[in-house]
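J.: What follows is a protein structure lacking sequence information:
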């Protein structure tokens, strides 16, 4: 399968590596000569123009940082979708608004769009075990699956276009709330005269264990973990608040815990 790729950064680079190792022909965007050399060393073909990644591609994967970057890259007469051939599939890994996925799908041009936000980190991608929450038509998901399964497992098809983003935003809101809950537990432990290090050593073995708790334990403290992830989680929480408001909903009782999880 010929795969175009935009966004070979912290998350995207191990995706490119896995795609190449799985035998796919990968054309990837590199903004600088140095970056293109690095990507070429992975076995991909590196190009300087975003539209070049779409040339003859069966699917084009976008893994940039923000929703606004997705819109700037993909929409409009000079956007990525306009350069893609009819029958190809655009895959969005960027966590963002479901409205963006819907807008891209409405752009037309015979290109199918699926939103497939990622849950996990670069180490999960490198192991081929990152979770993908996928929204889109059955045939589009089936067409993209041979490439996505190079690094995604499980690939959870949750519904139509935009549904993957909604699931991911709820997931990250819950994750932020769990971080806030653990930060509050550490505060309680301190009031009881228990060091946070002792708490984080003990709790992963109890019924209160969670992935968030494991991550915080590895970081050494809730403050250290919040410092490391607040920017990423904060971006996603801002999107879920905006999306919930658009749909007449809110975070409800999660809101206070989310604020604690963001260190506020």
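T.: Happy to help now that I have it. Computed from a predicted model, the values in this text were never measured in an experiment. Numbers count the residues shown, from 1 in each chain.

J.: CA atoms for contacts and neighbours, from now on please.
T.: Will do.

J.: can you give me the helices in the stretch 51-200 of the chain?
T.: 67-74, 80-83, 98-106, 122-126, 138-148, 163-191, 196-202 (DSSP state H, counting those that start in this stretch).

J.: I'd guess residue 4 is in a strand, am I close?
T.: Yes: assigned with DSSP: H, G, I helix; E, B strand; the rest coil, residue 4 falls within a strand.

J.: my guess is it meets residue 30, correct?
T.: No: assessed by Cα atoms under 8 Å, residue 4 is found out of contact with residue 30, at 11.8 Å.

J.: Alongside the first one, take a look at this:
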């Protein structure tokens, strides 16, 4: 397939490489000579302009850092309006489901699939990053060869925006689990126990979780939170705003999320 790509950075670069290795014709945006050289090394064709990303592409993939950047590209910019009618836009950036829905509403000639990622660059490079996907059955089916180049499992959660909702709730629960571990570490310290043996023991007990495994591997709650805090904090801010816009709140999850952030 002909694939246009915006955002060949930390997460996007291994996606571009996997797509090129799978035989797709990939054109990726590079704003600088250094970036264009890196894109060529990934096996893709570097292009300088948004118009060149969109022109003739069957699928355009966006993998930028923030929801505001997605809006700038797709709602305030001309990326989507330059896409061929019948093409599909895939948004990997974690953000508000309303952004994906707004793009779909404004550009009915283009199918919009939101497919936020759960995992890291190493998972993408290995071809088994988790994708939570929202979009019509037809659109998701058409982009299957693209998403399948690096995603496994590819989980279709519902209509456009559903992938974002699943990802935001997933990350909120993950942040809350980090908060639980951080609180347990604080309690252990008050009781006179060191963190290292506590973590080494808990991973083998019924308190075990993926968050606990990752914290134990990092060596401490502080080390892990320092490494992932920016990314988790960004997603939690989006989910708080989204839930507030819908007239709700995070309930008891709110305090647990804050407990992890305060470590």
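T.: Yep, it's here. Treat the numbers as computed from the prediction; the structure is a model and nothing was measured.

J.: Mind checking the TM-score on these two?
T.: Superposed pair, TM-score by TM-score structural alignment, normalised by the length of the second structure: 0.97. Supporting alignment: 263 aligned residues with a Cα RMSD of 1.1 Å.

J.: ok so, going back, and the helices of the stretch 51-200 of the first structure as JSON lines, adding mean neighbour count?
T.: Below are these laid out as JSON lines (neighbours: other Cα atoms under 10 Å):
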{"stretch": "helix 67-74", "mean neighbour count": "17"}
{"stretch": "helix 80-83", "mean neighbour count": "22"}
{"stretch": "helix 98-106", "mean neighbour count": "19"}
{"stretch": "helix 122-126", "mean neighbour count": "18"}
{"stretch": "helix 138-148", "mean neighbour count": "17"}
{"stretch": "helix 163-191", "mean neighbour count": "21"}
{"stretch": "helix 196-202", "mean neighbour count": "15"}
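
J.: hang on, the earlier thing: pick out whichever of residue 4 and residue 30 of the first structure has more residues nearby.
T.: residue 4 (30 against 24; other Cα atoms under 10 Å).

J.: contacting residues for residue 10 of the second structure?
T.: residue 121 (Cα atoms under 8 Å, 6 or more residues apart in numbering).

J.: That one: what secondary structure?
T.: Residue 10 of the second structure ends up coil, using three-state DSSP.

J.: hang on, the earlier thing: for residue 218 of the first structure, which of the helices of the stretch 51-200 of the first structure is the nearest?
T.: helix 196-202 (8.6 Å; Cα to Cα).

J.: For that closest one, name the packing helices and strands.
T.: Applying 3 or more Cα pairs under 8 Å, 6 or more residues apart in numbering; DSSP states H and E, we find helix 196-202 of the first structure packed against helix 163-191, helix 211-219.

J.: what do you get if the cut-off is 7 Å, keeping everything else the same?
T.: helix 163-191 (3 or more Cα pairs under 7 Å, 6 or more residues apart in numbering; DSSP states H and E).

J.: and the helix it packs on, how far out from the chain's middle?
T.: 17 Å (Cα atoms, centre = their mean, to the nearest Å).

J.: Quick one: closest of the helices of the stretch 51-200 of the first structure to residue 212 of the first structure.
T.: Short answer: helix 163-191, nearest of the helices of the stretch 51-200 of the first structure by Cα to Cα, at 6.2 Å.

J.: I'd like the distance between the residue of the second structure positioned farthest from its centre and residue 181 of the second structure.
T.: Most distant residue from the mean C-alpha position of the second structure: residue 192, 39.0 Å away (Cα atoms, centre = their mean). Separation of residue 192 of the second structure from residue 181 of the second structure (Cα to Cα, to the nearest Å): 16 Å.

J.: could you dump the helices of the stretch 51-200 of the first structure to a markdown table with distance to residue 44 of the first structure?
T.: Shown next, in a markdown table, are the helices of the stretch 51-200 of the first structure (distance: least, Cα to Cα, whole Å):
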| stretch | distance to residue 44 of the first structure |
| --- | --- |
| helix 67-74 | 21 |
| helix 80-83 | 19 |
| helix 98-106 | 26 |
| helix 122-126 | 16 |
| helix 138-148 | 14 |
| helix 163-191 | 28 |
| helix 196-202 | 42 |
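
J.: of those helices, which approaches residue 228 of the first structure most closely?
T.: helix 163-191 (12.0 Å).

J.: Which strands or helices does that closest one pack on?
T.: Helix 163-191 of the first structure packs on strand 130-135, helix 196-202, helix 211-219, helix 222-246, helix 254-261, going by 3+ Cα pairs under 7 Å, 6+ apart.

J.: list the contacts for the residue nearest to residue 136 of the second structure when sequence neighbours are not counted?
T.: With Cα to Cα, 6 or more residues apart in numbering as the criterion, residue 136 of the second structure has its nearest non-adjacent residue at 5.6 Å, and that residue is residue 159. Residue 159 of the second structure makes contact with 134-136, according to Cα atoms under 7 Å, 6 or more residues apart in numbering.

J.: Go ahead and measure how far stretch 32-39 of the first structure is from the middle of the chain.
T.: For stretch 32-39 of the first structure - counting by Cα atoms, centre = their mean - the centre lies 23 Å from the chain centre.

J.: Just the buried positions in it, please.
T.: Across stretch 32-39 of the first structure, burial judged by 16 or more other Cα atoms under 10 Å covers 35-36, 39.

J.: can you list contacts of it?
T.: 30, 46-47.

J.: ditto for stretch 122-138 of the second structure
T.: 14-15, 18, 112-119, 149-163, 166-167.

J.: Just the buried residues of those.
T.: Applying 16+ other Cα under 10 Å to those flags 14-15, 18, 112-118, 149-152, 154, 156-163, 166-167 as buried.

J.: Nothing else from me, thank you.
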